[in-house]
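Participant: Fold the stuff below for me.
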Amino acid sequence: MLILLVFTVLATCTTSFINLCAYRLGQGQSPHSPARSYCEHCHRALSWWQLIPICGYLLQAGRCRFCRQPINPYWPLSEASCGLLMFCCGGADVFHNVLVLIFLMALLFITTTDLLYQVLYPLSLIGLITLAGLLPDWHWSSPSSLLIGGGFLVFIGLLTLPRHGMGSGDLMYLTVVFIFFGWYKGVILLLVACLLALPCFAFSRATVRLPFLPALCLATVLVLIFCP
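Facilitator: Okay, the predicted model is just below:
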């Protein structure tokens, strides 16, 4: 239990760092420069207690201490969500917990960059290789499964890319997912992602392009948990 609690706290703290990396990368900055984290509104350096995951947000009542501008609730919500998922999916095995942590941080980075900048960095997909260890019965998909899955992705691409319904980053992510989950679970994952994204698409303006990778990442976690 102690190991699980340690990894839960570690996941929450690592989430804060991954979010910082994703945010700064889109701003053309590096994770270590500027040296101090800052408010995205007034750009004043934050105190140590403001950087405590979840607690810093609550202590400031959701507003920057300096400029009183609202803090993006995505930051504490993602910290709490990753900590909760780590607690639910982890265990007493340290190696398994490390795989879960890497997997969650990869999904978080993909989600954050797509939400903020609608971009997928292909290198972030490397973190999904941990699925090979998280899926107990995983093996390389058979040629027939790869052929069916590849044909399905080509069909989806031809159907959606010309109409800008799905981006190339979405298809790259789905390609990796189909390799690990197979075509059957891959299709289920895509359907779950569409259902998760449906309310956002229903109430959004037609001219606004909505990010789809967050729904795909959440669907990946759900399929991993409920369809082992």
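Participant: can we go C-alpha only for contacts and neighbour counts from here?
Facilitator: Noted.
Participant: Check which element follows the longest helix anywhere in the chain along the chain.
Facilitator: In the chain, assigned by DSSP state H, the helix with the most residues is helix 168-202. Reading on from helix 168-202 to the C-terminus, the next helix or strand found by DSSP states H and E is helix 213-226.
Participant: let's see this one next to it:
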Amino acid sequence: MSPLLTARDLTKTYGVQPALRGVDLDLHEGEIVAVRGRSGCGKSTLLHCLSGILAPDSGEVRFRGDRIDDTAEPYRSELRRTRFGVLLQHGHLISELTSAENVALPLMLGGGSRRAAMAAAATWLARLGVAEAAEQVPGRLSGGQSQRVALARAMVTQPVVLFADEPTGALDSLAGELVMKLLSRVAREQGTAVVVVTHDATVAAYADRELVLRDGEVDPTGLGVAIGVPA
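Facilitator: Predicted coordinates:
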């Protein structure tokens, strides 16, 4: 089976500091890949390049065979709204909207009716155990609630690929286990591929395989991982 998403020889430098040094990745439908490594090794930069948030300095990213890293931002933004789901470390919820409106927003931006979008939002909030937060604005939520609302927003479009940067970072162990079980089930049932950046060995255990980075490169030994060191 051909990979769903491929990255070849990705490089990215901030000023004079290399973040990625020739990283390759193949991602298949329904597969969960955990990206791990020490702080500053390039994990989040890789996720941003794969999802089209950042363009690499060199190399290429292809989705279903089509190159996306050299396309215009409006196209990459549309991919993130329709085919990709993105969960960043701090959620980035819109403060003026309720939780339900935040989750429904991608569907409404895609032309869906408000009623259908809000119904889908309610379903996902309930699945993630935060149904009671539906009418609350982000400023009234705990860190764990905010993270689960952001995850619901990333999942509501039933993305082909989900990119998650420390998805359980603001959650306690029980809530984190709930989130990872849900991600695993969605990946299996819907064929969603998942790229999860994490420093947590418990989270990585849900993955089919790990990609370990060390100083911006893939570490074939896996020794670039430091258990318990934050990303």
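Participant: Can you give the structural similarity as a TM-score?
Facilitator: Counting by TM-score structural alignment, normalised by the length of the first structure, the TM-score of this superposition works out to 0.32. Behind it: 140 aligned residues with a CA RMSD of 6.5 Å.
Participant: about what we covered before: now do the buried residues in the longest helix of the first structure.
Facilitator: Residues 169-171, 173-183, 185-190, 192-194, 196-197, 201 are the ones in helix 168-202 of the first structure that count as buried (16 or more other CA atoms under 10 Å).
Participant: So which other helices or strands are in contact with that helix?
Facilitator: helix 143-160, helix 213-226 (3 or more CA pairs under 8 Å, 6 or more residues apart in numbering; DSSP states H and E).
Participant: List just the one of the ones you listed that sits closest to residue 76 of the first structure.
Facilitator: The minimum distance between residue 76 of the first structure and those falls on helix 213-226, with 16.2 Å, by CA to CA.
Participant: contacting residues around that closest one?
Facilitator: Contact partners of helix 213-226 of the first structure, identified using CA atoms under 8 Å, 6 or more residues apart in numbering, comprise 89, 107, 110-112, 114-115, 135, 170, 173, 185, 188-190, 192-194, 196-197.
Participant: what are the ranges of the helices in the second structure?
Facilitator: 43-51, 73-82, 99-109, 114-127, 143-155, 173-190, 201-204.
Participant: Tabulate these (TSV), appending distance to residue 34 of the second structure.
Facilitator: Output for the helices of the second structure, formatted as TSV (distance: least, CA to CA, whole Å):
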stretch	distance to residue 34 of the second structure
helix 43-51	10
helix 73-82	20
helix 99-109	25
helix 114-127	23
helix 143-155	17
helix 173-190	12
helix 201-204	5
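Participant: Serialize the ones you listed to a markdown table and add fields for mean neighbour count and distance to residue 18 of the second structure.
Facilitator: Below are the helices of the second structure laid out as a markdown table (neighbours: other CA atoms under 10 Å; distance: least, CA to CA, whole Å):
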| stretch | mean neighbour count | distance to residue 18 of the second structure |
| --- | --- | --- |
| helix 43-51 | 23 | 11 |
| helix 73-82 | 16 | 23 |
| helix 99-109 | 23 | 34 |
| helix 114-127 | 19 | 38 |
| helix 143-155 | 25 | 29 |
| helix 173-190 | 16 | 31 |
| helix 201-204 | 17 | 25 |
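Participant: For residue 60 of the second structure, which of these is the nearest?
Facilitator: Once the helices of the second structure are compared by CA to CA, helix 43-51 is nearest, at 9.2 Å.
Participant: which secondary structure elements does the closest one contact?
Facilitator: Looks like helix 43-51 of the second structure contacts strand 17-27, strand 32-37, strand 161-165, strand 193-197 (3+ CA pairs under 8 Å, 6+ apart).
Participant: can you redo those as JSON lines with mean neighbour count and distance to residue 75 of the second structure?
Facilitator: Formatted as JSON lines, these follow (neighbours: other CA under 10 Å; distance: least, CA to CA, whole Å):
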{"stretch": "strand 17-27", "mean neighbour count": "18", "distance to residue 75 of the second structure": "21"}
{"stretch": "strand 32-37", "mean neighbour count": "27", "distance to residue 75 of the second structure": "25"}
{"stretch": "strand 161-165", "mean neighbour count": "25", "distance to residue 75 of the second structure": "16"}
{"stretch": "strand 193-197", "mean neighbour count": "26", "distance to residue 75 of the second structure": "20"}
